[in-house]
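> What would the 3D arrangement of this be:
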Amino acid sequence: MTEQTPLAIIVLAAGKGTRMKSDLHKVLHPIAGRPMVGHLMASAAELSPQRQVVVAGHGREQLEKALGGSATIAVQDPQLGTAHAVQQAEGALAGFEGDVLILYGDVPFVRAETMRAMIARLHENDAPAAVVLGFAPADTLQYGRVIAEDGRIVKMVEHKDATDEERACRVCNSGLMAVRSADLFGLLARVGNDNAQGEYYLPDVVNIAIADGRTCAVIVTDDADEVAGINSRAELAEAEGRWQLRRRAQAMADGATLIAPETVWFSWDTVLGRDVTVEPNVFFGPGVTVADGVTIHAFCHLEGATLSPGVHIGPYARLRPGAKLEEDVKVGNFVEVKNTVMHRGAKASHLTYLGDAEVGAEANIGAGTITCNYDGYFKYKTTIGERAFIGSNSALIAPVKIGADAIVAAGSAVSRDVADGELRMVRAEQLVKPGWADRFHDAMKKKKAEKRG
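Now for the predicted structure:
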């Protein structure tokens, strides 16, 4: 792609995805917390396309909602093959003059550099009518073949229609293609369906161009996983595994320590700083940023959280969206934090829920403390001042403010503000009955003996 040549992206996503056995559109199934089509379009976005068209069929409404207007939706109904699918984008590309890159929504991991290589090949001196992305898998299975000599395509053939000699070719067709808009729809209009499936195949535009005496080219990716399609839950899990494997390796290369890498699961947007230590069985959901020098102990779950330098969390901690932990904060075992800022040096070491709260610097939250932030209709905020001490098994009933240096006695249920430096004790008066327990035990033992007799 040159600076003078605009680019359009066509993503084919009209398949029913029956093997997924799901009400969710196939290309919206997530990998690392992001829909597979989102991975693909993020890579395509690096090429700054002027237009993006997603060809949909089943589940069109789901796609429209997920894409949020970032692409034009074209509808293929009925589904008559890949060439027919691309034709449905013609209206959306009316008046467009430039290069067109044809991608597949269930092939999510095509790299931006691969896309650029396809476009660059389209602009080489021999000016190919089309550029096909090929790959050479260990097992060629049922893939269509690209018969080529020195990178120039002689013939494209579907597996069902190929001869034994053609099936011996190791270069397979990924389905991805780059074509000039001036050529694309004219070639598509000439595609027929005289084949084993009675469908209109996109690769036939290459055969038609070759028959016209034009050159078509193939470039071959060195990573077959890059063009692996996802058609079932098992293939989705395999794709997740491959993505996680690469992300773990990248995290360690960037300076993080993963004690047991195979047990750590990242999201597509997880950010880890240097000298971060991640112990086994940690799960990162979307929206987590971890600064340098953080320690995440085993069995933690993080989502939508920001951790500043020197933070320690876990084991068995849960950080939910809106959790913001400033420098040297400690969140211990079985502590849950949601939509809460914990300022520098604050601690919640055991068995605590902090929701919709602000915890002041150096404050200490005792074991079993909860912020009662929801009344069944609305959420309310709890504010805890600097250096405040909240005793164990306390309930802070929002909206409520605990002042700086204040102490809340263990077992208190606090529903009114506590002033700076104040002690608040909210307990029923203890009732003492000397000898009552001894008399109770004697009576019950006698009753039990009489029942046995």
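
> can we go C-alpha only for contacts and neighbour counts from here?
Fine.

> Spatially nearest residue to Pro35, not counting backbone neighbours?
Leu28 (4.5 Å; Cα to Cα, 6 or more residues apart in numbering).

> And for that neighbour, the neighbour number?
The tally of other residues near Leu28 (other Cα atoms under 10 Å) stands at 20.

> in stretch 12-19, what counts as buried?
Neighbour counts over stretch 12-19 (16 or more other Cα atoms under 10 Å) mark Leu12, Ala13, Ala14, Gly15, Lys16, Gly17 as buried.

> what's it in contact with?
Outside stretch 12-19, the residues that touch it by Cα atoms under 8 Å, 6 or more residues apart in numbering are 25-27, 54-58, 75-76, 79, 82, 85-86, 102-106, 231-233.

> Out of these, which sit inside helices?
Among the contacts of stretch 12-19, the members falling in helices (DSSP state H) are Thr82, Ala85, Val86, Arg233.

> Which of those has the largest number of neighbours?
Neighbour max across these (other Cα under 10 Å) = Ala85, 29 neighbours.

> residues in contact with it?
Ala85 is in contact with Leu12, Ala14, Val55, Gln76, Gln79, counting by Cα under 8 Å, 6+ apart.

> Present those residues as TSV; the columns should include distance to Asn339.
As requested, the contacts of Ala85 are exported to TSV (distance: Cα to Cα, whole Å):
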residue	distance to Asn339
Leu12	39
Ala14	39
Val55	39
Gln76	43
Gln79	46
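
> Helices along this protein, start to end?
Going by DSSP H, the chain shows helices at 36-45, 60-67, 82-87, 112-122, 164-167, 181-188, 204-211, 233-253, 436-452.

> which ones among the buried residues of stretch 12-19 are found in strands?
Mapping these onto strands (DSSP state E) picks out Leu12, Ala13.

> one more, for comparison:
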Amino acid sequence: MSDLVTVILAAGKGTRMKSKLPKVLHKAGGKTMLQHVIDAAKAAGAKRNIVVTGFGGEMVREAIGAQAEFVTQTEQLGTGHAVLQTKELLKDETGTVMVLCGDTPLLTGALLKKLYDEHVAAAAKATVLTAIMPDATGYGRIIRSADGSVEKIVEHKDATEEERKVREVNSGIYCFAAKDLFEALSHVTNDNAQGEYYLPDVLEILKKRGEKIWAVAADDYEDTLGINSRLQLAGAEKILRRRKNEELMSEGVTIMDPATTYIDDDVKVGRDTIIYPMTWLEHGTVIGEECEIGPNVRFQDVKCGNRVTGQFIYAHECQIDDDVKLGQFVHLRPNTHLFEGVKIDNFIEVKNSNIGKGSK
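Down below sits the predicted model:
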């Protein structure tokens, strides 16, 4: 069994979002950013996930529920201080603690598993997830030793001209040996301009002790991107939609125009189904095989059988069985069940109804 535990930092307000909602609860690809991170951690094999909350903590806890354990960072005094809040919960852990950011919805389970596996294989006390950025301006640079280990992480403003040419940067995601993490955290100070306790200082402390600090580079820098504004959120949304469309097309679904097709992460679509442009398939929706859906269809939590056809439709919280034909400008409201072979004409609204097999 994996000895991996994650600590997910989700205490910040996200002032650049200009929102009453905690930043990590903004959605991309049909799920909150925090949910994407938790799902990636689970896929990587984490046995426990601990979320550090702060601003809007009650909303975060309500949104995530029993999927994670929670601690509160009453004052936002830096990343090191945030991780320190989990010390009591993790006092008996002897394995690996992976520190994640709740505003990184593009992380994948495969990437986090790669980080964990290489951390263990390297027998490092700490491992940094890095990215090779097209433009590294503003990022902390990873300076490696000849053996590939991390010599230091230098902030952009402190880097020499030669160091600024390095495009490998710190993603802010780490693996630590649990006992060493909390022992080193006890020595981190807030002697800096912001008066905060920084998690990267742990690396410096461990390095001075002669411990091995490793680094693992993501295959695609996009996977590591953090979201700090609505503009960046829209960028993440585009990437997640592209990934989902590519996944479905590789499984035998025809998407006529991926640029105008919006499919949430948890949606399932059967092979040989054709999705026409300007179609939204949202949370909870399942589409069977050999269907023709769209153009201009919006399905929310719709369970749809095989060989269903429909265009210019809005349907939500309903069930559509095999071989149903839907006319144009149909509205299917909650608790509607269309049985096999039903035909619905144009400009029809159905609510709280069971329409029997073969009905027209």
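
> For Asp254 of the first structure, what is the corresponding residue in the second structure?
Residue pairing (TM-score structural alignment): Asp254 of the first structure is matched to Glu251 of the second structure.

> how much space between the closest residue to that match other than its chain neighbours and Glu151 of the second structure?
Leaving out its chain neighbours, the residue that sits closest to Glu251 of the second structure by Cα to Cα, 6+ apart is Arg271, at 6.5 Å. Going from Arg271 of the second structure to Glu151 of the second structure by Cα to Cα, to the nearest Å gives 50 Å.

> Please apply the same query to Lys125 of the second structure.
Relative to Glu151 of the second structure, and taking Cα to Cα, Lys125 of the second structure is found at 14 Å.

> neighbour count winner among those two?
For the pair Lys125 of the second structure and Glu151, the greater number of neighbours falls to Lys125 (22 against 18), based on other Cα under 10 Å.

> check contacts around Ala42 of the first structure.
With Cα under 8 Å, 6+ apart, Ala42 of the first structure has no contacts at all.

> I'd like the distance between the counterpart of it in the second structure and His187 of the second structure.
In the second structure, the residue paired with Ala42 of the first structure is Asp39, using TM-score structural alignment. Look at Asp39 of the second structure and His187 of the second structure: by Cα to Cα, they are 33 Å apart.

> those strands in the stretch 351-453 of the first structure, which residues are they?
364-365, 370-372, 382-384, 389-390, 395-397, 400-402, 407-408, 413-414, 423-424 (DSSP state E, counting those that start in this stretch).

> Which residue numbers in the second structure does the last one align to?
It refers to strand 423-424 of the first structure. Per TM-score structural alignment, strand 423-424 of the first structure has no counterpart in the second structure.

> Which single strand of the second structure contains the most residues?
strand 168-177.

> In the first structure, what stretch matches that strand?
Per the alignment by TM-score structural alignment, strand 168-177 of the second structure matches residues 171-180 in the first structure.

> Give me the range in the first structure that stretch 94-103 of the second structure lines up against.
Going by TM-score structural alignment, stretch 94-103 of the second structure sits over residues 97-106 in the first structure.

> what comes up buried for the matching stretch?
In stretch 97-106 of the first structure, counting by 16+ other Cα under 10 Å, buried: Gly98, Asp99, Val100, Leu101, Ile102, Leu103, Tyr104, Gly105, Asp106.

> Residue in the first structure paired with Leu129 of the second structure?
Using TM-score structural alignment, Leu129 of the second structure lines up with Leu133 in the first structure.

> what's the counterpart of Ile9 of the first structure in the second structure?
Match for Ile9 of the first structure (TM-score structural alignment): Thr6.

> separation between Thr261 of the second structure and Phe312 of the second structure?
Using Cα to Cα, one obtains 14 Å as the distance from Thr261 of the second structure to Phe312 of the second structure.

> I misspoke; the intended subject was Leu34 of the second structure.
According to Cα to Cα, Leu34 of the second structure stands 33 Å off from Phe312 of the second structure.

> Could you do His331 of the second structure as well?
9 Å.

> ok, the residue nearest to Lys42 of the second structure when sequence neighbours are not counted - contacts?
Leaving aside its chain neighbours, Lys42 of the second structure sits nearest to Gly109 (7.2 Å; criterion: Cα to Cα, 6+ apart). Counting by Cα under 8 Å, 6+ apart, Gly109 of the second structure touches Asp39, Ala40, Ala41, Lys42, Ala43, Ala44.
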